[in-house]
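Next come a sequence and a model predicted from it.
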Amino acid sequence: MSADLSRRTLLSRTAAVVGATVLASFSGNVLPAHAAATLGEAQVPGGTATGRPSLNGWETENSADDGGDIWTRPVSGTPLDGVQVRMGDIETVLVHVVQRFHYEIDPLRRDDVVGWRRPGTIRNELAESNLASGTAVQIRPGFYPSGQRGGFFSNQLVIVRDILADLEGVVRWGGDDKWPDEALFYIDTAPEDGRLTRVADKLRTWAATPGKGAGASADPFQPDRRRAAQRLARRQA
């Protein structure tokens, strides 16, 4: 009997040590799905979210392509290797902005677009903080330095305004901010705002319809489109 008890005690202690070792090895990281199941679906905190919002209310993340919500996403029709943005509706909207810029304003080169940036490398009091939540992109920041205006020609500005109007105000251009950043385009809705999903659904429908979507847009210089763009510009001023 004592031998059986000793054996059971040894096995119990061994299992406890192994379990503790497994938990320690994943400390601060997200467990793989199979490991979580083995541990009884235990909820282990992830390591990318910061718990702090960017200026537009979306949560910032410490890293991209690392198990969080921010990943490198393709931008079809451009030479870009991809852009790091928050997946889902935000990805759909921001990729559309980049595509229209490429097709209608000026062709982009491989490294012309910046997406996610690490918290602590940006100014939290400015709209550039939205980069850290994957809800913004900077297009050619070297061409349009932060704090300066006048980087776009007048005909290019017409197209910028038309892009924003098509997106129904869910994206704001940094050139309209008190501290201008003409390279910056960012989501201007809080999380759970239904307008973002509605616009993203519209863009996905356009992308699946011949003659619609980025690269096949209506003429932004048409009077009715100019008026719509100007109305939005006044509202976002």
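Here it is on my side, so go on. Residues are numbered from 1 along each chain as shown.

CA only for contacts and neighbour counts going forward, please
Fine.

could you pull out the helices for the chain?
2-25, 33-38, 89-100, 154-166, 194-207, 223-236 (DSSP state H).

Mean neighbour count, those helices: which tops it?
Each of those was scored by mean neighbour count; the highest is helix 89-100, a mean of 22, by mean count of other CA atoms under 10 Å.

got the angle between that one and helix 194-207?
50 degrees (axes from the mean of the first three to the mean of the last three CA atoms, to 10 degrees).

returning to what we had before: among the helices of the chain, which comes closest to residue 131?
helix 89-100 (11.6 Å; CA to CA).

Which secondary structure elements does the closest one sit against?
In terms of contacts (3 or more CA pairs under 8 Å, 6 or more residues apart in numbering; DSSP states H and E), helix 89-100 is packed against strand 136-139, strand 184-187, helix 194-207.

give me that answer again for 6 Å
helix 194-207 (3 or more CA pairs under 6 Å, 6 or more residues apart in numbering; DSSP states H and E).

List the contacts of the helix it packs on.
Helix 194-207 has contacts (CA atoms under 6 Å, 6 or more residues apart in numbering) with 89, 92-93, 212-213.

Going by distance to residue 106, which of those wins?
residue 213 (17.3 Å).

neighbours of the closest one, just the number please.
Using other CA atoms under 10 Å, the number of residues around residue 213 comes to 19.

Would you quantify the distance from it to residue 40?
46 Å (CA to CA, to the nearest Å).

Next one for the comparison:
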Amino acid sequence: MTIARRTFLRRAAVVTGTAVAGALPFSQYLASPAYAAQGWIEPKLIRDAARRARARRKAVSTDVPSRNGWEMEKATDQGGSIRTRPVPGTPISGVAVRIGEVETVLVHLIRRFHYEVDSLRKGDVTGWRSPGQVRKGLAEGNQASGTAVQIRPGHYPHGVTGGFFPNQELVIRDILAELDGVVRWGGDDAKADESLFYIDVRPDSRHLTQVAHKLQGWSEKPGKGAGGQIDITSPHRRAAARSRFLQQRTTT
């Protein structure tokens, strides 16, 4: 059977799940005599691998969105979009979140919390939770789509506010402003959960992409990003934090 080059590349992408810079999956086949001809034969190993990848994806898929519009998944680290990711510079060995832009944003938030709000210990952060373990109608349901994390959930009971000192909340407000509205704090919800932070934009958000790119750029510059020298009391940052606070409190 012959297939187009575009079809081959699409199936190869399915097999790998994510692109790897500088390396195309199965690139050795692109240099083969069969590929050079007008028609070429798709290797059986690629067909089989693509079939297995689709089966894994189907096994974790729910086709049901969480409250913020992202699809909930049945498991993590099982071939879906939610995987355990490292949190550099902290004792947190890994947190289960949606890979890609969501991961970039939530990991940045956790790191700043650790550096500036309160030092975290292993086990302090909970990411993905099974759809059967969350109340889907509440913001905590976003954890089932890998788009939310809870930081020390046992310390901040549902419906209770005032769990942070003023200087700690000042940092939280600065983090939310820095993330430009793509993350919401559960402490601002009508049914407060001060341990919860979740993505507050839809899957097709270009704004999320812009914020993630900004954070990725900072990671390549000394003194930028989480752990960098930040004056959260500067008039500019205080004004931005206040503006974001007023905006998010009015959209509960």
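Yep, that arrived. All figures in this text were calculated on a predicted structure; none of them were measured in a lab.

For the two chains, what TM-score is obtained?
The TM-score (TM-score structural alignment, normalised by the length of the first structure) is 0.83; 207 aligned residues with a CA RMSD of 1.9 Å.

just to revisit the earlier point, tabulate the helices of the first structure in CSV, adding columns for distance to residue 135 of the first structure.
Shown next, in CSV, are the helices of the first structure (distance: least, CA to CA, whole Å):
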stretch, distance to residue 135 of the first structure
helix 2-25, 32
helix 33-38, 27
helix 89-100, 6
helix 154-166, 15
helix 194-207, 12
helix 223-236, 18
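
closest one to residue 176 of the first structure among those?
helix 223-236 (7.7 Å).

Which residues does the closest one contact?
For helix 223-236 of the first structure, the surrounding residues in contact (CA under 6 Å, 6+ apart) are 161-162, 165.

can you check stretch 143-160 of the first structure too?
Residues contacting stretch 143-160 of the first structure (CA under 6 Å, 6+ apart): 105, 179-183.

for stretch 107-116 of the first structure, same thing?
79-80, 83-85, 102, 131-132, 134, 137-140.

Buried ones among those residues?
With burial judged by 16 or more other CA atoms under 10 Å, the buried subset of these is 80, 83-85, 102, 131-132, 134, 137-140.

equivalent range in the first structure for stretch 155-173 of the second structure?
The aligned range for stretch 155-173 of the second structure in the first structure is 143-161, by TM-score structural alignment.

related to what we said a few turns ago, for the contacts of stretch 143-160 of the first structure, name the two members farthest from one another.
105 and 179 (23.0 Å).

quick one: which of the two has more around it?
residue 105 (18 against 14).

In space, what's closest to the alignment partner in the second structure of the more buried one - neighbours in sequence excluded?
Using TM-score structural alignment, the equivalent of residue 105 of the first structure in the second structure is residue 117. Excluding its sequence neighbours, the residue lying closest to residue 117 of the second structure (CA to CA, 6 or more residues apart in numbering) is residue 168, at 5.1 Å.

re the thing from before, return the member of the contacts of helix 194-207 of the first structure nearest to residue 173 of the first structure.
Using CA to CA, residue 93 comes nearest to residue 173 of the first structure of the contacts of helix 194-207 of the first structure, at 13.2 Å.

what's the closest non-adjacent residue to the closest one?
Nearest one to residue 93 of the first structure, counting by CA to CA, 6+ apart, is residue 200 at 5.9 Å.

Could you find the counterpart of that neighbour in the second structure?
Using TM-score structural alignment, the partner of residue 200 of the first structure in the second structure is residue 212.

what's the distance between that match and residue 117 of the second structure?
22 Å.

cool, residue 65 of the second structure as well?
Residue 65 of the second structure sits 31 Å away from residue 117 of the second structure, taking CA to CA as the criterion.

so who does the one residue sitting closest to the centre of the second structure touch?
With distances taken as CA atoms, centre = their mean, the residue of the second structure nearest its centroid is residue 102 (2.3 Å). Under the criterion of CA under 6 Å, 6+ apart, residue 102 of the second structure has no neighbours.

For residue 155 of the first structure, see how far away the aligned partner of it in the first structure is.
Aligning on TM-score structural alignment places residue 102 of the second structure opposite residue 90 in the first structure. Plainly put, residue 90 of the first structure is 27 Å away from residue 155 of the first structure if you go by CA to CA.

and what of residue 222 of the first structure?
Distance, residue 222 of the first structure to residue 155 of the first structure, by CA to CA: 13 Å.

Could you do residue 46 of the first structure as well?
Counting by CA to CA - residue 46 of the first structure and residue 155 of the first structure are separated by 46 Å.

mind giving me JSON lines with the contacts of helix 223-236 of the first structure and columns for distance to residue 24 of the first structure?
Output for these, formatted as JSON lines (distance: CA to CA, whole Å):
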{"residue": "161", "distance to residue 24 of the first structure": "52"}
{"residue": "162", "distance to residue 24 of the first structure": "53"}
{"residue": "165", "distance to residue 24 of the first structure": "51"}
